[in-house]
Structure formats: C-alpha cells, structure tokens
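# Sharing a model that was predicted from the sequence below.
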Amino acid sequence: MPPALPFIEYSNTFHHKSYPAISPTRPELSAAGKTVFISGGGRGLGTGIVAAFAQAGAKNIVIMGRNATSLQTVATTTETAWPSTKITIVTGDVSCEVDVARAFYEVKKVAPDGVDVVVANAGHLATVAPIPAAAPTAGHSSTEQTKLDPVLMDWWRAFEVNVKGVFLLARHFLASAMPSAVFLNVSAGACHLNPVLPGFSAYAGSKIATARVIETLQEENPAFRFYNVQPGVVKTDMLTNSGLLAIPDLPLDDRECFHRI
C-alpha cells in the first residue's frame, strides 16, 4: 500500500468542492467572444475544462485529442448544453509537430485574429514502477534495439507528451496569440510532493520540467500570461491507473465541478 500522502501547503485554504467565487457564470470570469484551444479535451479533466469555458460563454472551443469518438461526444454534448458555443474537434497527438500545426490551422479558421486561451491538458502517465536495471545483452545493443525497449519507450513517452507537447503548443500559441492571451499548463501535485513517490520518475520528472518551461516562457514573453495550474485530486482514469487511490485518506475533489461527460 502506498504511504500516506505528504501534506503540502500551497494555499491557506483547500477546497474539495466548487464554490461561487470560481463559478464560470460570474460576469468577471466571462469568456464571451473568446476562442479557446484545449488539448486532451476528450476525456478526464479535459471534459470539465471544455464545459467550464462553454459555461463561461466562449464563442469557439477547439479541442484536440487522439480519440475521435470521445472528442465528438464532448462536442455534441457541449453544443447541446451551450448552443452559443461552437466546438471544433481535431484528432491528433500533441507530441507530433504536424498534428499541432494542423490543430492551430483549425483555430485560425474559426478565429482569424488569433487565439485567446490555450490549455495544455494532454498528458501521459507512464507505467508506475521503479526504474529497472538494463537487461543483459551480448555486446553492445544497437540504437534500433534500444528504441524498441518497451520500458524505455513508455518512460520517454511521458517526456514526449508532457514536455515536448507543451513546447509545441507554446510555439504555435506564440505565433497566433491575441494580445494579452493566456497559456494554461495543467500540472500535477506529484511533481512537487516530498518525499518523492516511488515509481513516478517519468510522470513527476516530466511535469516538473514542464513547470520550469512555463516559468521561462513567462519571463521571455511578458506580453502574454503563462500559468501552471494544479487541478487537485480528481478521480479520473489516470488517477485510477496511478495506484494512488490506495493511499489512506486521499483527499479526493468533487467530480461534479468537472461536468463529467
């Protein structure tokens, strides 16, 4: 069984349910007329992020993900609930330059003047396990053999999606952002917890790397706003696969605020 979760004081008050001050319906939080791009918008936290921006009145929401069926379900459900919001879906992988470029081409079609908000939500959780010793080989293994190592491929995939994916999204954001546009990176508490969580080297390592990338982007581009956002502990498929639900008294957040579809 995993150890009890260490307590980290990021703020004075912790909320596990949504509350009026952050409601998307508040006038000062309005996204009316805005164009929003969300990666990983077809499942998990992404469905709630899409719903929240639609509830806040966004004019256009472009959602990207690898599963066309899930994306279409989100699009149909969202447009039914909030008819004034147009949803555009793009099937693709954020770690692929061509796919990201194609996604922002779709953004340009619905918002020729530029995007207002980009949410980097797509993420990859590598198999939760200690880093294993290399398998014995006869002589030196070839580069191709190394590339085909399933453990290495899965571990490195976290960096491809969680770091390179954000890098690619940020580049295209910079090329198409409206003045004072916002870039939100969905980070993770796992990259800050102490002591470290065994088996999470790929996920936590990639997430903390991305957090620093976002901080650097803010320094390099003061005209825009870049944020790392900790979404809390929500029971998604990723959390289930992580094994963290076995932690005693894990402080789960209310799923209702994410409008699961």
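Right, received. Where do you want to start?
# CA atoms for contacts and neighbours, from now on please.
Noted.
# Which stretches in the stretch 1-150 of the chain count as helices?
Ranges of helices in the stretch 1-150 of the chain, per DSSP state H, counting those that start in this stretch, are 45-55, 68-81, 97-110, 143-147, 150-159.
# Determine which stretch of those is the most buried.
Mean neighbours per residue, mean count of other CA atoms under 10 Å, is largest over the helices of the stretch 1-150 of the chain for helix 45-55, with a mean of 24.
# For that one, which helices and strands make contact with it?
Based on contacts counted as 3 or more CA pairs under 8 Å, 6 or more residues apart in numbering; DSSP states H and E, the elements that helix 45-55 packs against are strand 35-39, strand 60-65, helix 68-81.
# any idea of the angle the first one forms with strand 60-65?
Here strand 35-39 points in a direction 10 degrees away from that of strand 60-65 (axes from the mean of the first three to the mean of the last three CA atoms, to 10 degrees).
# do the same with the longest one
With the same axes, to 10 degrees as the criterion, the two stretches helix 68-81 and strand 60-65 enclose an angle of 160 degrees.
# From the contact counts, what lies against helix 68-81?
In terms of contacts (3+ CA pairs under 8 Å, 6+ apart), helix 68-81 is packed against helix 45-55, strand 60-65, strand 86-91.
# circling back to that earlier point, take the helices and strands packed on helix 45-55 and lay them out in a markdown table including distance to Ser180.
Converted to a markdown table, the helices and strands packed on helix 45-55 look like this (distance: least, CA to CA, whole Å):
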| stretch | distance to Ser180 |
| --- | --- |
| strand 35-39 | 13 |
| strand 60-65 | 18 |
| helix 68-81 | 26 |
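# structure B:
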Amino acid sequence: MMADIMDFIRPTNAFELAAFAKNHHDTYQFIEPIGTELSGKSILITGASKGIGRATAVRCAKAGCARIAVAARSSLEGVIKEIKDEAAKLLARISKLLLGGKLDILVNNAGYLPEFKTVIESDPTEWWKAWEVNVKGTFLCCHYFLPFVLNSKTKTVINLSSIGAHTLSYGASSYQTSRFANVRLNEFLAREYEDDELIAISIHPGGIKTDMAANFPEMLHFSLADEPTLPADTIIWLAKERRNWLNGRFVWSNWDLEEVESKQDLIVENDLFKFRMTG
C-alpha cells in the first residue's frame, strides 16, 4: 500500500526536505504567541474566512497585533468576531482598516486545489483556476500592497506554497506547478526588492484538513494530520522580527524552528531552500 502511495505522489526530494529538522503537527512552546510578538504591527491576510487564514488572523490577535485586515471571497463575519474576541482578552486594539499608509506584514494565503486529473482529463478552465488564484492572486496582492509594505519597518511578505511544489503527484499538474511558481515568484520578490530590504518567505503550511482539501485524493487523506495553529504560529514567528537569513527561501511549517534557527549559518552559506538544478 505504501509503495503505491509513494508511486502516486513521486516525492522527488520532499522527504529529505522534511527531515532537515524534527517535525511538529501542532503549535509548540517556541512559536506559540504570548501576546507581544506583533505588538504595534499591521497585517493583511488573504483567504481569511476559514482554514489556515482564519487561524492566522485569530492567532495574530493573540499575538497582540495592532491592526488586522482580512480578505476573502466568502463571508468574514465569523472570523472578525473571533479576532475581536481574542483581542479583547489581550486588551489589543483591533481595526478592519489599515491606517497610516503602511503595512508591516502581507500574508498571501488564499489558494485553490482542483480535483486531481491528468492533463487530458482536466477541464482547461478548472486547471487554470489554480493558477488564477494561487499565482495571479498572489501577484495582484503583491502588486497593489507592496508599496505599503515597503513603507513599513518590518517589510515582510509571507507567501503560502506547498510541499506539492516539490512532488510529481499523478493528476496534480495544475496545483503543484502553481505552487512551484509561488516559490519562484517569492524568490523574485526578494531579488527585485533587495535594495528596499524586503523580506519574502514562502512556506508549506503542513497537511491541514481544510475545505480546500476536499479535492485531495482519498488515499492521501492520512497525511492531513496537522493543526491549523501550526502554520498560523509559524507565520507569526517568521514575521515578529526581520528574518534576513530566510529571505527568498522556502520554509516547512512542520520544522522545529528553534532547530532551524540554530542552523541559520548553514542555510545562508549553502543558499538552501531555493529552486536550483544540480549537475
């Protein structure tokens, strides 16, 4: 059975990537917010009505974020209430509007996962929708909001990608190539705005059983074992200070970030976690 699964997903070097540090499936003490991590900062989170985006918005309130803007195609009423409730516990001041002409953190979380089908079997419109949401959507948010991010001191963009960017799963050409493109686009952001000191990081959020995962093949549902607080708190940890040593790189949310932090010299010296061909 496992051999069939491995043949289906064709993980290339994904497992070696996962093994860079010990793994977690939920938040843990090193990254769990205590209420001051994002104090005074502003953040915009796309795809925030449910799943990872919703969890991130609520955890940002727990981290003391001063201004939280949330965007989604579906209703935000519930998540806004959760944000306000969490903020009230910390006496944090929460607003739905970004003020002062600056944005500290942009989180491009909105995503789309089509049903797994081969290139011939795929509906072209459905196949392209993953690129419209995952790539064009990320581009548009960067296009319009980067001027505000660059006007801040934190200057951080976090782009959701996937381990799918590193695998060749049967029928996943739409989703996995779009997530591959997310990582490369992230590298371009770091490169084009290096003189402006932008920090751009792409992340794999883990295996989260969200609504988006409904199109995930049944045989792979066993891998959806992580809690949404894991990527949410990972995002907060990444954004609470400027992580120059991770700029332009891909981060696996399951990694133990205390261990990863101890290896930052190794990461920089070997220019790890970027797409490269070796010969």
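Alright, I've got the coordinates. None of the values given here were measured: they were computed from a predicted structure.
# still on that earlier bit, export the helices and strands packed on helix 68-81 of structure 1 to CSV and tack on distance to Glu9 of structure 1?
CSV is the format used below for these (distance: least, CA to CA, whole Å):
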stretch, distance to Glu9 of structure 1
helix 45-55, 23
strand 60-65, 33
strand 86-91, 37
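# out of the ones you listed, which comes closest to Leu152 of structure 1?
strand 60-65 (23.5 Å; CA to CA).
# Which stretch of structure 2 lines up against the closest one?
Aligned by TM-score structural alignment, strand 60-65 of structure 1 corresponds to residues 67-72 of structure 2.
# Centre of the chain to the matching stretch, how far?
Counting by CA atoms, centre = their mean, to the nearest Å, stretch 67-72 of structure 2 is centred 15 Å from the centre of its parent chain.
# contacts for that stretch?
Applying CA atoms under 8 Å, 6 or more residues apart in numbering, the external contacts of stretch 67-72 of structure 2 come out as 40-49, 57, 60-61, 76, 93-98, 110.
# buried subset of those?
Buried residues within the contacts of stretch 67-72 of structure 2, defined by neighbour count using 16 or more other CA atoms under 10 Å: 41-49, 57, 60-61, 76, 93-95, 98, 110.
# and the residue nearest the centre of structure 2, how far is that from Gly40 of structure 2?
Among the residues of structure 2, the smallest C-alpha distance to the mean C-alpha position (CA atoms, centre = their mean) belongs to Leu160, namely 2.7 Å. Note on Leu160 of structure 2: its distance to Gly40 of structure 2, by CA to CA, to the nearest Å, is 24 Å.
# And for Asn23 of structure 2?
Using CA to CA, Asn23 of structure 2 is found at 31 Å from Gly40 of structure 2.
# quick one on the thing from earlier: so which of the helices and strands packed on helix 45-55 of structure 1 is nearest Cys257 of structure 1?
Nearest of those to Cys257 of structure 1, taken as CA to CA: helix 68-81 at 14.8 Å.
# Centre of the chain to that closest one, how far?
Averaged over its C-alpha atoms, helix 68-81 of structure 1 has a centre that lies 18 Å from its chain's centre (CA atoms, centre = their mean).
# Select, out of the helices and strands packed on helix 45-55 of structure 1, the one closest to Ala4 of structure 1.
Checked against CA to CA, the stretch from these lying closest is strand 35-39, at 31.7 Å.
# which helices and strands does the closest one pack with?
Contact partners of strand 35-39 of structure 1 among helices and strands, from 3+ CA pairs under 8 Å, 6+ apart: helix 45-55, strand 60-65, strand 115-120.
# ok, now with 10 Å
Applying 3 or more CA pairs under 10 Å, 6 or more residues apart in numbering; DSSP states H and E, we find strand 35-39 of structure 1 packed against helix 45-55, strand 60-65, strand 86-91, helix 97-110, strand 115-120, helix 165-176, strand 177-186.
# Which one of the ones you listed lies nearest to Glu215 of structure 1?
Comparing these against Glu215 of structure 1 with CA to CA, the closest turns out to be strand 177-186 (10.4 Å).
# for the closest one, packing partners?
In this structure, strand 177-186 of structure 1 packs against strand 35-39, strand 115-120, helix 165-176, helix 201-220, strand 225-229, with contacts taken as 3+ CA pairs under 10 Å, 6+ apart.
# what's the angle from the second one to strand 35-39?
Going by the same axes, to 10 degrees, strand 115-120 of structure 1 is angled at 10 degrees with respect to strand 35-39.
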